[in-house]
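Participant: fold the following and give me the result.
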Amino acid sequence: MLRLPFIRRLKWNEYVSLFLGILFVTFEKLLSGVVFAIHIILRPIWTNYIKRMTKRYPEKHQSPFVERARAIHDADDIRQMCNISGYNVEEHLVRTQDDYILCIHRISKDKPGKIGMPIPKKLPVVYCHHGLLMNSEVWVCNIDQRNCLVYQLVDQGYDVWLGNNRGNKYSRQHLRFDSTDVDFWNFSIDDFAHYDIPDTIDYILKTSEQKQLTYIGFSQGTAQAFAALSVQPLLNEKVNSFIALAPAMSPKGLHNRIVDAFVKARPSILFFLFGRKSILPSAGFWQSILPNVLFNRILSFCLAQLFNWSCESMSPLQRHASFAHLYSYTSVKCLVHWFQIMRSAEFRMYDNDQIVHDYFSKHYRAARFPTKNIRTPILLFWGDSDSLVDIQPMLNSLPPMAEQIRIPGYEHLDMIWADTTHKYVIPSVLERLSIIYAGTQSKENADEKAVNLHKPRKQKAHEEDLDFQEEEAEEERKVERLSIRNKKSKRKWGSNLDDEDTKKLYQSNVNSNI
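Facilitator: Predicted coordinates for the structure are as follows:
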């Protein structure tokens, strides 16, 4: 049951934030209802109009980049997105210890269904994980394949896996709860650290029959790894390196002061406004209703107001393709957890106590994630224009072995979507991986081994039989040639040998088993 905050428990600026928040939520609900009704009425008329205009003015041939951007934008899922670039996706289901079903994706150029069959590929494993309000699709949105880290990893001979958080587009299943239940959405970063990340890593290592993997996280994907590696010491033995793109640990806050004051308010206010299920579930509705140009402009405006991001390192075509796959579902509790971290300026566990924030703050605080205890080597990639990365406090919270690479002019989303990642991000990642796996086989040998492992056993046996038959035929031809040559000089072997004995004699020189 929702509870209204009491008067004494709020400050004046929090009352302003609460009032503005109520206006925003109420206006959004009313507007979405009106627009939905108009959409239902006008959709048939608009569809017929588009068909008539298309027949009257046929669309001109577009450049490959334009067609590719449009195809990625219109793709319904990650399988379609990867097929555009000639890659295939294999889906795997991971059951967490608390009974969530996570769908993770394995990317390869192999034929569907034969990526890991009948024997695992036994290639170096790389596990990539997305950020807040995202899913695995964000890794394959690049219209230029050179800028796609995942595709470059596959081309270099790595076994690439993409994870998904509970509650997002690909992981909305639970063995006991429906996605409409409040209990389904009762999770925060703590649950990602205790269940999603370690259970996914265990599944990947078991399936690939490897002992270790390399973890690459983006944004909240880095925070989940920081938390998981700090609270589960044995997980450090399974991750040989942690590469953090646009790492998030304890952001200072948001760019807009009014919104920043609102998000740092008490969790009870946020739960009162947004409920205890999914955050902004109507975002998908607005994306499907609004024209693409208008939706991209609204999203760019929101990113500029909230985080002061200009997205200038991304071309308009790249923004068109990427923004369509930017949003996915997560819980209100997860967002509240981030607001608590911003308010305390420390990377802490979720605080369930919503009443004693002011009165007992000196005597009680949620525990900090012990990130100093991480033993896995860490490499941080951060942009000096990223408002969500406070690098020095982050380095102070990590072990001394943590390394960093600063990229001038890069914002948060530029780490995966900028037009220059093939110059500033991907080469350094590949260099680090080459150092980690310096003793493994080359890409060509890995590809040959993978192709050999993917062949069915019957096909292998058939090919071995064909090879044996060809060898036998070659031996027979040699014997025939030698036998014919002997007829011209029988005195060398004696006149008592017939043709069959002559063949056996020469065959003994060709095949030592006789």
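Participant: rest of the way, CA atoms for contacts and neighbours
Facilitator: Fine.
Participant: so who does the spatially closest residue to D499 that is not a sequence neighbour touch?
Facilitator: Nearest non-adjacent residue to D499, counting by CA to CA, 6 or more residues apart in numbering: S483, 7.4 Å away. Going by CA atoms under 8 Å, 6 or more residues apart in numbering, S483 touches 499, 502-503, 506.
Participant: so which elements touch the strand or helix carrying A446?
Facilitator: Per DSSP states H and E: A446 is located in helix 443-454. The criterion is 3 or more CA pairs under 8 Å, 6 or more residues apart in numbering; DSSP states H and E, and there are no helices or strands that helix 443-454 contacts.
Participant: pull out the buried residues from whatever helix or strand comes next after that helix.
Facilitator: Once the chain leaves helix 443-454, the next helix or strand it forms, by DSSP H and E, is helix 457-487. By 16 or more other CA atoms under 10 Å, the buried positions in helix 457-487 come out as 479-480, 483, 486.
Participant: and the helix or strand following helix 457-487, how far out from the chain middle?
Facilitator: Sequence-wise, the next helix or strand downstream of helix 457-487 (DSSP H and E) is helix 499-510. Relative to its parent chain, helix 499-510 has a centroid offset of 65 Å by CA atoms, centre = their mean, to the nearest Å.
Participant: likewise stretch 415-430?
Facilitator: Stretch 415-430 has its average C-alpha position 16 Å from the chain's average C-alpha position, going by CA atoms, centre = their mean.
Participant: then stretch 87-97?
Facilitator: So, by CA atoms, centre = their mean, the centroid of stretch 87-97 is 12 Å from its chain's centroid.
Participant: list the contacts of A265.
Facilitator: 14, 339.
Participant: measure it to I22 for me?
Facilitator: Using CA to CA, to the nearest Å, we find A265 at a distance of 14 Å from I22.
Participant: to check against the first, give me the structure of this:
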Amino acid sequence: MKSTIILLAAIIKFTHCTELDFVSLLSEIADLELSEDGKLNFTQLVTKYGHTAEQYEVTTEDGYVVKVFHIPGKRSSVLLTHGLGTDADPYVIRGHDSLGIALADKGYDVWLLNNRGTKFSRRHIELDPDKDKKTFWNFSFHEMGYYDLAATIDFVLYQTGEEKILAIGHSQGASQFFALTSTRPEYNEKIKLFLALAPGAFFFNMPLLFQIGASAGPILLEIGKTLGIEELCRDRGALVTMIKTICTKGVISYEVCVRAAMFPFVGYNPTGLELSFLSTLFGHAPSGFARKNLEHYDQLYLRKKFAMFDYGVKGNLDKYGRRNPPDYPLSKVTTNVAIMSGKLDTLSLVHNGKVLKKRLPNVVHFEEIEATTHIDFIFSADAPKYLFPSIFRLLQKYD
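Facilitator: Next up is the predicted model:
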């Protein structure tokens, strides 16, 4: 019943209710059944599991203010970048079985970037994300790499005094890394090793359900653009509140939100994402992103190229001086790269990881990870068994 009420509230919102009235209404009717860890914020989680968390704000060259978390350690610095629709939280929400905490347990100096548009990085030195929507939200993973990641790498190097750092990126986190190092190749010299977990670059031979959704993408995204929808999954917004409410209700929530909505797109592994974890997961996810970012990924699939954003013929001529957007020059990614693909991943297929491997000049390691879907790289209860040993071996080798 409450889910129906929330849906009606969303309709009221979309027929010109004010954001203030709408959020107030949602706060009264939403009923989130969260675990303790689902209620704790990033800093509280890190503290609970035996470490100290610091927060910094880094201003990019184009004026965005991104929040960077730091878990101090005595070993080399490791920078973590997150996937689409998430932020730094998922790297710590399984406690000692989370990659961020596990790295800190090993003594690494852990840094975590929250990309522009997430709930932690919804700021600009001049632009208002609500009043200047078309301008503020005019970005994709390209800008997250070219600006956010570049500024964060420089900040970490300045703070630590190191000459090079280790880096790990999941899905979109890998996309932005390759966007950066291919277009600003000087950043290759600042990375000892980059671990690309389920990288989002090439999308060949995708499952039928993905093909159907991606093929309808241009129409749906254009409708969103026409309606002035530039921000998706805003924290405490209509969609996110509905997701959190519907997906924290036990067995029914698992069937609807996980088996029916998530597994068909990311891969099926009920042992990796178990029922009891939902009350923690949906306390921290999803996190906001730009409509343009989703459009860019849709273009990658439809054009079958890892290329820059397609603005149409006129826009491309103005932006790039050519009719079609240029491919990212992956031959310029000269830093050491390790690629890990999940055998159960239906979003970042093993095949496409191998395609990426062939396009990069310096892949030092390629591995197919057992019993791992797309989201298992970050959320899975099985990650300490199937994933962490390989990660720690590689970090130690290039540390």
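Participant: TM value for the aligned chains?
Facilitator: Counting by TM-score structural alignment, normalised by the length of the second structure, the TM-score of this superposition works out to 0.83. Behind it: 369 aligned residues with a CA RMSD of 3.1 Å.
Participant: quick one, what contacts W46 of the first structure?
Facilitator: Contacts of W46 of the first structure (CA under 8 Å, 6+ apart): none.
Participant: just send the buried residues of helix 457-487 of the first structure back as a markdown table, with distance to R70 of the first structure too.
Facilitator: Shown next, in a markdown table, are those (distance: CA to CA, whole Å):
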| residue | distance to R70 of the first structure |
| --- | --- |
| V479 | 65 |
| E480 | 66 |
| S483 | 70 |
| N486 | 74 |
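Participant: ok, these vs G131 of the first structure, which is closest?
Facilitator: V479 (69.3 Å; CA to CA).
Participant: for the closest one, list the residues it contacts.
Facilitator: 503, 506-507, 510.
Participant: just those residues now: which is nearest Y215 of the first structure?
Facilitator: V510 (55.2 Å).
Participant: could you find the counterpart of the closest one in the second structure?
Facilitator: By TM-score structural alignment, V510 of the first structure lines up with nothing in the second structure.
Participant: return the residues in contact with V510 of the first structure.
Facilitator: V510 of the first structure neighbours (CA under 8 Å, 6+ apart): 475, 478-479.
Participant: and the strands in the second structure?
Facilitator: Under the criterion DSSP state E, the second structure contains strands at 54-59, 64-71, 77-81, 109-113, 123-124, 165-170, 191-197, 231-232, 289-290, 337-342, 363-369.
Participant: export these to TSV and tack on mean neighbour count?
Facilitator: Formatted as TSV, the strands of the second structure follow (neighbours: other CA atoms under 10 Å):
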stretch	mean neighbour count
strand 54-59	16
strand 64-71	23
strand 77-81	26
strand 109-113	25
strand 123-124	18
strand 165-170	23
strand 191-197	24
strand 231-232	23
strand 289-290	26
strand 337-342	23
strand 363-369	17
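Participant: turn these into JSON lines, including distance to T47 of the second structure.
Facilitator: What follows is those, written out as JSON lines (distance: least, CA to CA, whole Å):
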{"stretch": "strand 54-59", "distance to T47 of the second structure": "10"}
{"stretch": "strand 64-71", "distance to T47 of the second structure": "10"}
{"stretch": "strand 77-81", "distance to T47 of the second structure": "19"}
{"stretch": "strand 109-113", "distance to T47 of the second structure": "14"}
{"stretch": "strand 123-124", "distance to T47 of the second structure": "26"}
{"stretch": "strand 165-170", "distance to T47 of the second structure": "22"}
{"stretch": "strand 191-197", "distance to T47 of the second structure": "26"}
{"stretch": "strand 231-232", "distance to T47 of the second structure": "30"}
{"stretch": "strand 289-290", "distance to T47 of the second structure": "27"}
{"stretch": "strand 337-342", "distance to T47 of the second structure": "30"}
{"stretch": "strand 363-369", "distance to T47 of the second structure": "30"}
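Participant: still on that earlier bit, map the residue nearest to D499 of the first structure across to the second structure for me.
Facilitator: Under TM-score structural alignment, S483 of the first structure pairs with no residue in the second structure.
Participant: how near is S483 of the first structure to D465 of the first structure?
Facilitator: Counting by CA to CA, the gap from S483 of the first structure to D465 of the first structure is 27 Å.
Participant: now do Q318 of the first structure
Facilitator: Q318 of the first structure is 52 Å from D465 of the first structure, by CA to CA.
Participant: what's the answer for H73 of the first structure, then?
Facilitator: Taken as CA to CA, the span from H73 of the first structure to D465 of the first structure is 49 Å.
Participant: residue contacts, G200 of the second structure?
Facilitator: 171-172, 174-175, 348.
Participant: so how far is E480 of the first structure from the counterpart of it in the first structure?
Facilitator: Residue pairing (TM-score structural alignment): G200 of the second structure is matched to A248 of the first structure. Distance of A248 of the first structure to E480 of the first structure, computed by CA to CA: 76 Å.
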